[in-house]
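Participant: sequence and computational prediction follow.
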Amino acid sequence: MTATTAVTPAVAASAEYPPERHRPRVTIGTDGSTWGDAALEWALRHAWLVNAGLKVYSAKTSDDHAIARRLDVYRWLNASVTTSDDSPEQTLLTASTETDLLVLGHHGHSPHNLSIGHLVLPLVTHSHCDTVIVRGEPRAVRAEHGWVTAAVGGSHDDAVIRRAAEIATRYRDGLRIVHAWPLPGPRAVPSKAEPNEVLEKARALVAKLVPTLTPSLHLVRSRPHEAVETCSRSDLLVMGPGSEPGQLSAVTRTALHLAPCPVLVVRP
């Protein structure tokens, strides 16, 4: 497909955070399904808000004219559209080495094209960059709630807080920080830190990164994977992949399947 380009938008960046090192790059894979289209719309809006370049990988099942119409709405973005003869998984994994954020719908048409439903777990597990899985209720997908939620209590809390604070600042949203404190029981894993210490450390990091941003702190008394259901009225849930290399945690897998909003998994 012929690349589609447009004039770069002049979007005002935060004077305090994040520091400008290079122009962000966003990559979206779509197959023309309902959730593929939703992921494309999410990626377009996000790229506009963070002043990023956008690259669209289109499957054979995609409607090129529909993609062109959506890009025309954001014609000031520096955007391109391309296809690949490689498998969907290989195409997007390769793309993840050259971008800052990979955006996917949580489900597609079928496993015979760029169907994200069957690729979500392997792509999020092995992606070389942050990954957003677009899912959830319509208001969250359209980013109408005005809240970004960061799930802390894992080994990648600093990266999670940094990403969440950056996006909340760019979106001009509120920041909610959630920590799940497990209920006592035979299968409960003892925490290495007191729950209030986890939240206080997160609050202190936000204060250092964005002094003008005051997060809302929430301690949820439940199993971590059950806390995913408490993230309603959020536009984005930011979390880590888990502590085991090459393997997503049970909490992250639960969020990818059940979260009521899009999920961003950081790549530390």
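Facilitator: Perfect, I can see it now.

Participant: going forward, measure contacts between C-alpha atoms and count neighbours the same way
Facilitator: OK.

Participant: so A168: helix, strand or coil?
Facilitator: What DSSP: H, G, I helix; E, B strand; the rest coil gives for A168 is helix.

Participant: check it against this one:
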Amino acid sequence: MERTIVVGVDGSARSGVAADWAAREALWRRLPLRVVHVTDVTELSGANLTESRAHLPETPTGRAMVELASQHPELTAEEIRIDGEPASELLALGASAELLVLGIRGAGGCAGLAVGSVARAVAERSERPVVLVPGGPACTGTGWRTDKVAVGVEARQPDDEALDFAFDRANHLDARLRVVHAWKMPEPDAALLPFAVPGGDRAALEDDEVQLLSDALRPWREKYPRVRVLEDVVLFGVGEALVRASGRADLLVAGRRGNRLGAALNRLVGHAGCPVAVVPA
């Protein structure tokens, strides 16, 4: 089975940013890129669908292919245009891909909607890693950020697939990996209210969290001994910690359990400062 990277485009500027990110990723991995546009047949009548096919050179994939050929002449890319339900068709095409790449929002989203419906559905249902790319300069790969790769970890229940993805990428880039573990203070006993937890107790609790993270990472340090790891234990909510980490990373990796993004991942992708790799457990 051929290894590929699949990117979905819809003609929007955001999907153009995603296509450029996917092209650079394909070149780095030395893989071909499939540039996919799905015409949503649920939104087109038969006459409109026939008319849309009459202008194939003006399709989103056609425009994307011209732009990618200009910007990345060494890229091997294939154009795919199909009819169907976008999320389902992208999931089918991406089922055997190394990565499935999408803009966080596309052309059809509402202005107040942080995550597009197609991007959300694909990120929640894909059995392969999905990279959601926000628009803007965060995705240009200029290299000014401190972290090439960062990963969010729940030290008490680490996501092995997400950690392997992040360590493997850091290893191939010969880059430091920032591992972010968020924790919160326990609710105080009624007898302590309204007083805060004593400073000594807080330090001891934080030491416990640091040790938990160190223990969780030990197998991965052994598997990837060349990777330099920065263990970052932060006193924030998980979503807030991931958003903050995305502001200084080129790529932030997060695990997904089940078929929902969950509160923390929802907050992350809605406010991401860099591309986010959602890796299913």
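Facilitator: Sure thing, it's come through. Treat the numbers as computed from the prediction; the structure is a model and nothing was measured.

Participant: which residues in structure 2 does stretch 32-50 of structure 1 align to?
Facilitator: Under TM-score structural alignment, stretch 32-50 of structure 1 corresponds to residues 11-29 of structure 2.

Participant: break down the stretch 151-281 of structure 2 into its strands, ranges please.
Facilitator: Applying DSSP state E, counting those that start in this stretch to the stretch 151-281 of structure 2 gives strands spanning 177-182, 229-234, 252-256, 276-280.

Participant: would CSV of those with mean neighbour count and distance to G94 of structure 2 be doable?
Facilitator: Rendered in CSV, the data for those read as follows (neighbours: other Cα atoms under 10 Å; distance: least, Cα to Cα, whole Å):
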stretch, mean neighbour count, distance to G94 of structure 2
strand 177-182, 24, 27
strand 229-234, 16, 31
strand 252-256, 25, 17
strand 276-280, 26, 13
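
Participant: leaving out sequence neighbours, find the closest residue to V160 of structure 1.
Facilitator: In space, and not counting its chain neighbours, V160 of structure 1 is closest to M239: 5.7 Å by Cα to Cα, 6 or more residues apart in numbering.

Participant: enumerate every residue touching the spatially closest residue to S12 of structure 2 that is not a sequence neighbour.
Facilitator: Of all residues not flanking S12 of structure 2 in the chain, A107 sits nearest, at 5.0 Å (Cα to Cα, 6+ apart). Listed by Cα atoms under 8 Å, 6 or more residues apart in numbering, the contact partners of A107 of structure 2 are D10, G11, S12, R14.

Participant: just say helix, strand or coil for the last one.
Facilitator: At R14 of structure 2, secondary structure determined by three-state DSSP is helix.

Participant: the stretch 151-281 of structure 2: helices as residue ranges?
Facilitator: In the stretch 151-281 of structure 2, the segments counted as helices under DSSP state H, counting those that start in this stretch are 160-173, 199-223, 238-246, 262-271.

Participant: picking that back up, how close does the counterpart of the residue nearest to V160 of structure 1 in structure 2 sit to E161 of structure 2?
Facilitator: In the superposition onto structure 2, M239 of structure 1 corresponds to A254 when matched by TM-score structural alignment. Distance, A254 of structure 2 to E161 of structure 2, by Cα to Cα, to the nearest Å: 9 Å.

Participant: list residues touching both of those two?
Facilitator: For the pair A254 of structure 2 and E161, residues contacting each of them under the criterion Cα under 8 Å, 6+ apart are V279.

Participant: who's in contact with the residue lying closest to Y74 of structure 1 once chain neighbours are set aside?
Facilitator: Leaving aside its sequence neighbours, Y74 of structure 1 sits nearest to L44 (Cα to Cα, 6+ apart; 7.1 Å). Counting by Cα under 8 Å, 6+ apart, L44 of structure 1 makes contact with L54, L71, Y74.

Participant: which of those residues does structure 2 keep?
Facilitator: Using both residues aligned by TM-score structural alignment, their matches' Cα atoms under 8 Å as the contact test, the members of these still in contact in structure 2 are L54, Y74.

Participant: export the contacts of L44 of structure 1 to JSON lines and tack on distance to E166 of structure 1?
Facilitator: Supplementary listing: these in JSON lines, determined by distance: Cα to Cα, whole Å:
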{"residue": "L54", "distance to E166 of structure 1": "18"}
{"residue": "L71", "distance to E166 of structure 1": "25"}
{"residue": "Y74", "distance to E166 of structure 1": "22"}
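
Participant: between the contacts of L44 of structure 1, which is nearest E229 of structure 1?
Facilitator: Comparing these against E229 of structure 1 with Cα to Cα places L54 closest, at 31.1 Å.

Participant: what's the burial count for the closest one?
Facilitator: 24 (other Cα atoms under 10 Å).

Participant: that one: what's it in contact with?
Facilitator: The contact partners of L54 of structure 1, taken as Cα under 8 Å, 6+ apart, are R25, V26, T27, I28, A43, L44, A47, L77, N78, A79, S80.

Participant: quick one: what helix or strand has the aligned residue in structure 1 for G106 of structure 2 in it?
Facilitator: G106 of structure 2 is assigned G108 in structure 1 as its aligned equivalent, the criterion being TM-score structural alignment. Secondary structure here is read from DSSP states H and E; on that basis G108 of structure 1 sits in neither a helix nor a strand.
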